[in-house]
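Asker: What follows is a predicted structure for the sequence shown.
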Amino acid sequence: MRIKLGCRIGYTLAAPTPMVALLNVHYSRFADLEGPDHLHTSPGVPVTSYRDMFGNWCARCIAPAGEFEISTNCIIRDSGEPDPYVPDAMQHAVEDLPSETLTCLLGSRYCDTDLLSETAWTLFENTPPGWERVQAICDYVHNTVQFGYEHARNTRTASQTLTERVGVCRDFTHLAITFCRCMNIPARYCTGYLGDIGIPLPHAPGDFAAWMEVYLGGAWWTFDPRNNQRRIGRVLIAQGRDAADVPLTNTFGRADLTRFEVWTDEIA
């Protein structure tokens, strides 16, 4: 299938403000793009790009004072298949894990493993290791936390999500990642596009989504504790230890959000 995707984000700025944006499709999907997903700004300003420590493509610019918009729009080809399901994917012993996965076992800004380790083992010690254990974690988070945009708070940690039992997709993801890491399963945070392809109406307004990837059976696999079902048309933008590593935009100064549009539409 072909999917048209993109975004338009607007700000009001009191002064010229440096900005970093992670809005380009992840390099692992470059070959699926029908054309480059260049970032556009209004008014136009010079934009330079670099790769961060996780390999994500980042764009930086200086946004002028006043009204400013940053946008992208492209078409990507997708298999049309739902997220993979590999129930026999095994959990590795820590000593057998590739060295590059070990960072994804450690605590991070929003994934406070030190506070949730005992809880994780109490909840999941008796689940079968591997895919079934990760699914049990996703089931628990999905059934325990109530989703609502009114619950959004950008400082909420995984342990606070468990205590408050409310949040948005990033909070579901942080809690599930933290439980996985506590159970010695490498897990990383992902952000990207996830439309409503294959989902019955009504649909909520377009938004970016957060999910996680876990390392099982020698590969990284997608799990989505917020939706807790296999979805079609998931398009990765960036990966990191948690949301602190992959903010969609990061402004180094006051910036008031005035516009936020995201679209992910199947092309017939």
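Answerer: That came through, no problem.

Asker: use CA for all of it now, contacts and neighbours both
Answerer: Noted.

Asker: How much space separates the residue nearest to the spatial centre of the chain from residue 110?
Answerer: The chain has residue 191 as the residue nearest its centroid, 2.2 Å off, counting by C-alpha atoms, centre = their mean. Noted for residue 191: a distance of 15 Å to residue 110, by C-alpha to C-alpha, to the nearest Å.

Asker: this is the other structure I want to compare:
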Amino acid sequence: MNLPLLPDLPPHTLAIRIGCALHYDVDEPAPMLLMVQPRLATGQELVAQQFSIDTGVEIEQLRDSHGNHLLRMMLLPGANRLQHDAVLFVSAEARDTTTRPLHEPVFTAATLPMDVLRYTRPSRFCESDKLGARASELFGHHVPGLATARAICEWTHRHLEYRYGSGDPSLSACGAIDRGYGVCRDFAHVMVALCRALDIPARYVAGYMPLFQADDSDIGLDFHAYVEAWIDGGWQVFDPRHNRPHVGRVKIAHGMDAVDCAFATIYGQASTAYFQVWSYPVDHQRERVGDPVQMPDYAAGAASAAGVGGSGS
């Protein structure tokens, strides 16, 4: 069998294989929205992709108000096995703003584009309207813009203790600050809320994070949450959970908070029977979409140690 010829890997680029396998058991038909497809953006080029559901139901492609890709389908009574698999080209250089300098023109509410201005407002899980005084006390002495965002990222990283499996879908940024620990979802909510409290547009981002070039056992085993803040006339990446650059991150979606970026929204009762996420560098000419997932040794070891689950990394 002759396989289709795929494009060569461009210079300074990595091929990353991402995907997930999700199994749900339901008693009654349940509509479902699934948000696992990568968002096409600068520095993130889709090479190949496929999605399957073993019940053979019709799948509808949609986009939400933030421009994120969704799949809508019906879960049928019994077992429903879903799988998404893709290969992308991404930059081999970290895109985080942890260290690189930026020029900072002043942007105010009077000059921000409307599609950016929306991300200065409070939301259900990022109650920036309750954090104004605290944000000013903590970060008011920093130069507005990049310096402030970096300080918020570092404070969030140091203030919250990471606890794998501690995710609470009802916990907001204020609750996470008071509790003092959480998962990547909570780190992202806290930074977003504090940025917005100081009129820095910020949005919650969901994606895949490969494990290589990092020694944290949780990366690459789950979907990952991080932050984009509007600085220097564009969206800049911050990761308060890790507070350092990472290579190979793949973006799925962005929104006001985790509500807009939930990987699965089910309208009815369903139990999760199986959950697996993968994200790792690959030779895209040798290992294709649809091939058996070849989890690297380090990722397989981390998965065994941490346990694969949907609590967020």
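Answerer: Looks like it came in fine. It should be emphasised that the depicted structure is a prediction, and the values quoted were computed from it without experimental measurement.

Asker: Counterpart of the residue nearest to the centre of the first structure over in the second structure?
Answerer: With TM-score structural alignment defining the correspondence, residue 191 of the first structure maps onto residue 206 in the second structure.

Asker: Now name the helix or strand holding that match.
Answerer: Using DSSP states H and E, residue 206 of the second structure sits in strand 202-208.

Asker: Can you give me the buried ones in that strand?
Answerer: Residues 202, 203, 204, 205, 206, 207, 208 are the ones in strand 202-208 of the second structure that count as buried (16 or more other C-alpha atoms under 10 Å).

Asker: Closest to residue 251 of the second structure out of the residues you listed?
Answerer: Using C-alpha to C-alpha, residue 207 is the member of those that lies nearest residue 251 of the second structure, at 4.3 Å.

Asker: Quick check: that closest one touching residue 239?
Answerer: No. Contact criterion C-alpha atoms under 8 Å: residue 207 of the second structure and residue 239 do not qualify, at 11.6 Å.

Asker: Spatially nearest residue to residue 64 of the first structure (excluding sequence neighbours)?
Answerer: residue 16 (4.3 Å; C-alpha to C-alpha, 6 or more residues apart in numbering).

Asker: export the buried residues of strand 202-208 of the second structure to a markdown table and tack on distance to residue 265 of the second structure?
Answerer: Shown next, in a markdown table, are those (distance: C-alpha to C-alpha, whole Å):
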| residue | distance to residue 265 of the second structure |
| --- | --- |
| 202 | 23 |
| 203 | 20 |
| 204 | 17 |
| 205 | 17 |
| 206 | 15 |
| 207 | 16 |
| 208 | 18 |
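
Asker: still on that earlier bit, does the match of residue 191 of the first structure really touch residue 256, like I thought?
Answerer: No. In this structure residue 206 of the second structure lies outside contact range of residue 256 using C-alpha under 8 Å: 11.3 Å.

Asker: and residue 148 of the second structure, that's in a helix?
Answerer: Yes. Membership of residue 148 of the second structure in a helix is supported by DSSP: H, G, I helix; E, B strand; the rest coil.

Asker: Now the equivalent of it over in the first structure. Nearest residue, chain neighbours left out?
Answerer: Residue correspondence, TM-score structural alignment: residue 148 of the second structure in this structure matches residue 133 in the first structure. Nearest residue to residue 133 of the first structure in three dimensions, chain neighbours excluded: residue 127, at 5.5 Å (C-alpha to C-alpha, 6+ apart).

Asker: Let's verify that neighbour: helix, strand, or coil?
Answerer: Quick answer, by three-state DSSP: residue 127 of the first structure is coil.

Asker: ok, now how distant is the residue nearest to the centre of the first structure from residue 129 of the first structure?
Answerer: Relative to residue 129 of the first structure, and taking C-alpha to C-alpha, residue 191 of the first structure is found at 26 Å.
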